[in-house]
Every structure is written in structure tokens, then in C-alpha cells.
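# below are the sequence and a predicted model for it; my questions follow.
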Amino acid sequence: MSAVPTPGRAVPFALSRAGAPAAAGLRLDPWLRRLAIVLSGALLPLGLFGLWSLAVQRGWLAPQILPPPSLVWQSLQELWASGELQDHLLISLRRVAWSVALGTAVGLPLGMLMGLSARARAYLLPSFQVVSQFPVVGWVPLLIIFVGIDEALKVSAISIAVVVPVTVNAYKGIAQVPRPLLEVARVYRLGLGQVLARVVLPAAAPSLFNGLRLGVMQAWLSLVFVELLASSEGIGFLMVWGRQLLQLDLVLVGVLAIGVVGVLLDSVLRWGERWVQRWRPAGR
């Protein structure tokens, strides 16, 4: 018959140590899973880097076509030390910020209007569904006629790419607001402003923030394309300049910068989205 510890009686050594490994294992398991996920995600980049290095060493491609990793790293250090890379990135990020602000200023009211009003939805939604199918490149020739090829072209084209996800998510988020909440607001005779502030916006906040996150990512992707077409500064221009000079190391530096900044933007916005959605468990 096993000994049962009683108050005032010391727990046997074997019994006190028995649960320690299990408790430690429970604490380590989440970290091990995260480490496994990180390592799994690093396999493909490491494999591509190894293939890149092997191709350069064996001479499978000419250095003018595939520069060695050491040259790309050296170019990255030189551009960073001179401040040129930071200047191009800041210019591109400023364009993204203006475009997100303008696209949200148009898309958010449009989506809210279609979500709140059946009449507005009947008039606007079919046309919006057709227009939203146009890619950004399809708008560029038309925008050149009206705004030229200067900064207004870039901001206008990128803003159009932002409008679509912001509008769609605002419309869906408001359309999916539980009807009982609206009925309660009607019973308490809340005004339109109070309904929006106290009922609609809190309930649709996750969808609205998701639309903002998608809009920012669409803006970043569209920015590179627009800068490749017509620009004299920015990260896309840096890539075009490197291609024209046949310095593909500059092109690869631009590719790396675009990927790193895109991942950072998406990570920050995902964290913000999770922070916004913390109210859901409490609401339930």
C-alpha cells in the first residue's frame, strides 16, 4: 500500500521528484514545437542558398547572370553604410503610407455604406465587383493621362490597390454584425453615431483590421511594380538601376530588402490584429 502524504509529514524523495520531469517536459514542449517550426521553415532558404553557392563555385552560370553571395553581401553593406538603401526604403515606405491613408479614406466609408444600407449596396456593389477585378497595371495607362508620370501616378495606382481589400472587409464585417445587437440598439433608440461607435465598429473591428492589413500588403506589392515602371527613386528604382548597369547584385539586394520589409510589416500587422481580437474571449 503506497504512502499517502499527510499534513505535517514530509513527502518522500521519490514522490517529490517523480512529477518534475513531466512538468519540465510540459514547459519545454511549446518551445520545442516553435523551434521545429522555425527549423522547418529555414530548410528551403538554406537549400536555395547552398544551391546558389554551389552554382557559383562550379561555374554553372556566369557571374554577370548570377553574382556570388559574397558580392551581394558586400553590395548590401556598402549601400547600407552610404545610407542609399535607407533613403530608397524611406521613400518607398512614405509612398505606401500615403497610399494606405488615401485608400482607407475611400474604401472604409464605401464598405460601411454598402454594409449598412441595402439601397446603397444595390446601386454600388455590382459596379464595385466589376471594377475590383482590374489589376493595378490596367489602371496605369489611364492614370498617366490624368495625373502624369510623377509622384501622383504612383500614389494613385497604389491607393487603388488598397481600396479593394479595405472595402471588401469593411462591407463583410458590417454585414456580419449580429442582428440582435442592432435590435437592442433600436430598442434603446440609439442614434446613428451611437450605433456605429457602440455596436457596429466594435463588432466589425477584426474584419476591419484584417482589411487594413491586406491593404498594407497589397500596397507594398503594388509599390514595387509601380516603381519598376516609372520612378527615379525608391527600392524598385534601385532594382531597375542595377539591371540597366548589369549589376545584378543590386537587383538581389533590392529583392532581399523587399522581402525583409514585407515580412516585418506583416508581422507587426498580425500582432496588431491579434491585439484587436483579444476582446472576443471576454465577450463570449
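Noted; the coordinates are in hand.

# drop to CA atoms for contacts and neighbour counts, all remaining ones
Noted.

# how many neighbouring residues does the residue lying closest to Val164 once chain neighbours are set aside have?
Closest residue in space to Val164, ignoring its immediate chain neighbours: Ser132 at 6.1 Å, by CA to CA, 6 or more residues apart in numbering. Applying other CA atoms under 10 Å, we find 16 residues neighbouring Ser132.

# list the buried residues of stretch 261-271.
Leu269 (16 or more other CA atoms under 10 Å).

# contact partners of that stretch?
Residues from elsewhere that reach stretch 261-271 (CA atoms under 8 Å, 6 or more residues apart in numbering): Arg213, Met217, Trp220.

# go on, stretch 241-251?
Gln64, Ile65, Leu66, Pro67, Leu71, Val72, Ser75, Leu76, Leu238, Met239, Val240.

# helix or strand: which one has the fifth one?
It stands for Leu71. helix 69-82 (DSSP states H and E).

# show me what that helix is packed up against.
helix 248-276 (3 or more CA pairs under 8 Å, 6 or more residues apart in numbering; DSSP states H and E).

# burial measure for Ile160, as a count.
26.

# can you check Leu250 too?
24.

# measure it to Trp220 for me?
19 Å (CA to CA, to the nearest Å).

# do Leu79 as well
For Leu79 relative to Trp220 (CA to CA), the value is 21 Å.

# now do Phe128
Counting by CA to CA, the gap from Phe128 to Trp220 is 22 Å.

# can you check Ala118 too?
From Ala118 to Trp220 the distance is 33 Å (CA to CA).

# who has more neighbours, those two?
Trp220 (25 against 12).

# give me the element the more buried one is part of.
helix 201-229.

# just checking, what packs against the next helix or strand along the chain from the helix holding Leu71?
Using DSSP H and E, the next helix or strand after helix 69-82 towards the C-terminus is helix 84-116. Using 3+ CA pairs under 8 Å, 6+ apart as the contact test, the elements touching helix 84-116 are helix 118-131, helix 151-175, helix 201-229, helix 235-244.

# in the helix holding Leu71, what counts as buried?
Those buried within helix 69-82 under the rule 16+ other CA under 10 Å are Val72, Ser75, Leu76, Leu79.

# alongside the first one, take a look at this:
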Amino acid sequence: MAAVPSLPRPATLASAEPRTPSARQVVWRRRGLDLLLAWPFPLAVLLAWQLGTQFELIPPQILPAPAVVATTFADLWSTGELQDHLLISLSRVMYGFSLGTGLGLLLGVSMGLSTTVKEFLYPTFRLFAQVPSLGWLPLLMMIVGIDEALKIILISKAAFVPVTMNTYDGLRNVPTSFLEVSRVFRFTRWQLLRHVVFPSALPPIWNGIRYALTHAWLALVGVELLASSEGLGFLIVYGRQLFQLDVVLAAVVVVGAIGFALDKVLAVTEAHLLRWRRNAF
């Protein structure tokens, strides 16, 4: 008896359906698209800069060519001058940012958890926050001089305000539904703070820390432009005084790159903290 040839098995429903991309694939595709969209504009600016200097639409004394700026950057790096100024600026901003963030967290938590502290200190804090950091420069120069204390105080003030505001707002704006659930479970005050209030307030608090680092970096450059003999801000002023615009542009590029990198570091840290927060609930 001849064997009956086996027919091909029909494809299962699962294999016939298109494969749905995973969440990680969707995230990576989105990041790739964002990266792709981020490049055209800066490349167009760089091309316009190159064409403007190449055809002398702008005098080279005012706007040096990109190649000249790159050469100047390489020279400053090879001599170690750029690293010296960069380390000085980074140390200043880290000291001021740490001090301002610590004080901001302390005051923000105190006002957010205590109505008495809030009524006593909040009006004064709002008045203090309305004055820009550099607005305190003349007064502080009379009190502490133009040494490192002046720079640390101004940078601390720049970081202090956003951390305090965001911490206070985050603690005051915990969703009512979260508080009702904690009452159902009869949480103690410590359990309420640990499992409900602080995890809920973490995103605005961390946004305040990110804003604080940005403001601290901007305040650093501002105070170094006005009252410093070292640092990236001083390097910009030094290049302007000698009419070396290539030095100015090289320092400006470093300032922008370092500020962008610092914000990215906090963004990555925030992603890990929020993942911890999701697991905590």
C-alpha cells in the first residue's frame, strides 16, 4: 500500500500575525528618530557658518572659520590651559550646586510638611527668589570680596531657588487618592511619607534638581565673566579683550557641551529613579 504524501501543515495563527515590536524596540526606534531629527539644524548652522566665512560674507576678525576654532580648541587642549579652566569651573559649580541643593531640599521639605514653617518663611523666600543671582553681586562683592566665596554663594543661590520651589510644590500636590488609600491601610506618619508622599513628589523634586544644575552652570559662567581670573567665563572675557574670537567661540562651545552633558547625566539618573518609583508602588 503506497504511503500517502503528507500535506504541508497550515501556518498557525500566531505565526501568520505580524510580530509586535517590544517596548524596548519602540523606545530605541523613538530615540533613533529623535537623534535623526536633532542633527539637520545644527549641521545647517555649521554649513552657513562655513559658507559665510569662506566667501567672506562676515569678516574673519568677527567670526573665525570653524576650522580656525577647531585648531584653537586643539591648541588650548594640548597645552592643558583648557583643562585647567574647565576643572576650576566644574569644581565651583559642584560646590555651589551641592550647597544650594542641600539647603533647598531642607527648606522645601520643611515648608511642604509644616504649615507653620510655610507661613513663617514662604513670603520671605518668594521675595528672595525674585532677585536674580547676579543682582546680589554688588552687595556680595562689598561683603565677601571677589574671591571664591562670592562665586560659591551666587551659584548656591541659583540652585537653591528651583530646588526649594519644586520640592515644596511636589510635597503639597500629592494626589488626594493616594492619601485616601494610605488612610484605608492606616499608615503611620513615617509610612505615609516613605511609601506615598516622597515617591509621589520625587518627579517634581528631581525636575527642580535638574533646573538647579542648569541655573548653577549659567550663574557660574555669569559670575566668571564679571569677577574671576580663572575658569571658562574668564577665558571668554580674556579672548574678547585680546580680540581673539576663536578663543571665545572655543570656550563657548565647551560651556554648551558641558552643560548639555551634565543635564544628560541627571536625565539618565532620573530614569533609574522613576523606575525605582514604579516598582515601589
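Perfect, thanks for sending it. Fair warning: this is a prediction, and the values are worked out from it, not measured in the lab.

# where does the TM-score land?
The TM-score (TM-score structural alignment, normalised by the length of the second structure) is 0.86; 272 aligned residues with a CA RMSD of 2.9 Å.

# what residues in the second structure pair up with the helix holding Trp220 of the first structure?
Using TM-score structural alignment, helix 201-229 of the first structure corresponds to residues 198-226 of the second structure.

# do stretch 79-87 of the first structure as well
Counting by TM-score structural alignment, stretch 79-87 of the first structure sits on residues 76-84 of the second structure.

# wait, what's in contact with His88 of the first structure?
Glu233, Gly234, Ile235, Leu238.

# could you export these to a markdown table, including columns for distance to Ile258 of the first structure and neighbour count?
Shown next, in a markdown table, are those (distance: CA to CA, whole Å; neighbours: other CA atoms under 10 Å):
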| residue | distance to Ile258 of the first structure | neighbour count |
| --- | --- | --- |
| Glu233 | 15 | 15 |
| Gly234 | 11 | 25 |
| Ile235 | 8 | 30 |
| Leu238 | 11 | 24 |
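
# looking at the residues you listed, spot the one nearest Gln277 of the first structure.
Distance to Gln277 of the first structure across the contacts of His88 of the first structure (CA to CA) is lowest for Ile235, with 33.5 Å.

# the closest one and Gly254 touch, don't they?
Yes. Ile235 of the first structure is within contact range of Gly254, at 6.1 Å (criterion: CA atoms under 8 Å).

# which of the helices or strands spans Leu28 of the first structure?
Applying DSSP H and E, one finds Leu28 of the first structure within helix 13-58.

# quick check: which helices or strands does that helix pack against?
Using 3+ CA pairs under 8 Å, 6+ apart: helix 13-58 of the first structure touches no other helix or strand.

# can you report how many residues neighbour the residue lying closest to Pro199 of the second structure once chain neighbours are set aside?
Spatial nearest neighbour of Pro199 of the second structure, excluding adjacent residues (CA to CA, 6+ apart): Arg277 at 6.0 Å. Arg277 of the second structure is flanked by 16 other residues according to other CA under 10 Å.

# picking up where we left off before, nearest to Arg9 of the first structure, of the helices and strands packed on helix 84-116 of the first structure?
helix 201-229 (53.9 Å).

# return the member of the contacts of stretch 261-271 of the first structure nearest to Leu153 of the first structure.
Using CA to CA, those come closest to Leu153 of the first structure at Trp220, 15.3 Å.

# and Gly111 of the first structure, what's its match in the second structure?
So Gly111 of the first structure corresponds to Gly108, using TM-score structural alignment.

# correct me, but that match touches Met165?
Yes. With contact defined as CA under 8 Å, Gly108 of the second structure counts as touching Met165 (6.6 Å).

# Pro162 of the second structure -> the first structure?
In the first structure, Pro162 of the second structure lands on Pro165 (TM-score structural alignment).

# ok, that match - contacts?
Per CA under 8 Å, 6+ apart, neighbours of Pro165 of the first structure: Gly211, Leu212, Leu214, Gly215.

# most neighbours, which of the residues you listed?
Gly215 (29 neighbours).

# distance check, that one against Ala101 of the first structure.
10 Å.

# same question for Glu227 of the first structure.
Counting by CA to CA, the gap from Glu227 of the first structure to Ala101 of the first structure is 19 Å.

# ok, these two, which is more surrounded?
Using other CA under 10 Å as the criterion, Glu227 of the first structure and Ala101 rank with Glu227 on top: 20 against 17.

# next, count neighbours for the closest residue to that one other than its chain neighbours.
Counting by CA to CA, 6+ apart, Gly236 is the residue found nearest to Glu227 of the first structure once chain neighbours are left out, at 4.7 Å. Gly236 of the first structure has 25 neighbours, counted by other CA under 10 Å.

# you'd agree Gly236 of the first structure is up against Leu228?
Yes. Gly236 of the first structure lies in contact with Leu228 (CA under 8 Å); the separation is 5.1 Å.

# now do the contacts for Ala55 of the first structure.
Ala55 of the first structure makes contact with Leu61, according to CA under 8 Å, 6+ apart.

# residue in the second structure matching it?
Using TM-score structural alignment, Ala55 of the first structure lines up with Gly52 in the second structure.

# do Leu246 of the first structure as well
Aligned partner of Leu246 of the first structure by TM-score structural alignment: Phe243.

# how about Asp147 of the second structure, nearest residue that isn't a chain neighbour?
Ser228 (7.9 Å).

# oh, I was asking about Ala204 of the first structure
Using CA to CA, 6+ apart, the nearest residue to Ala204 of the first structure is Gly173, at 4.7 Å.

# and that neighbour, how many neighbours?
By the criterion of other CA under 10 Å, Gly173 of the first structure has 24 neighbours.
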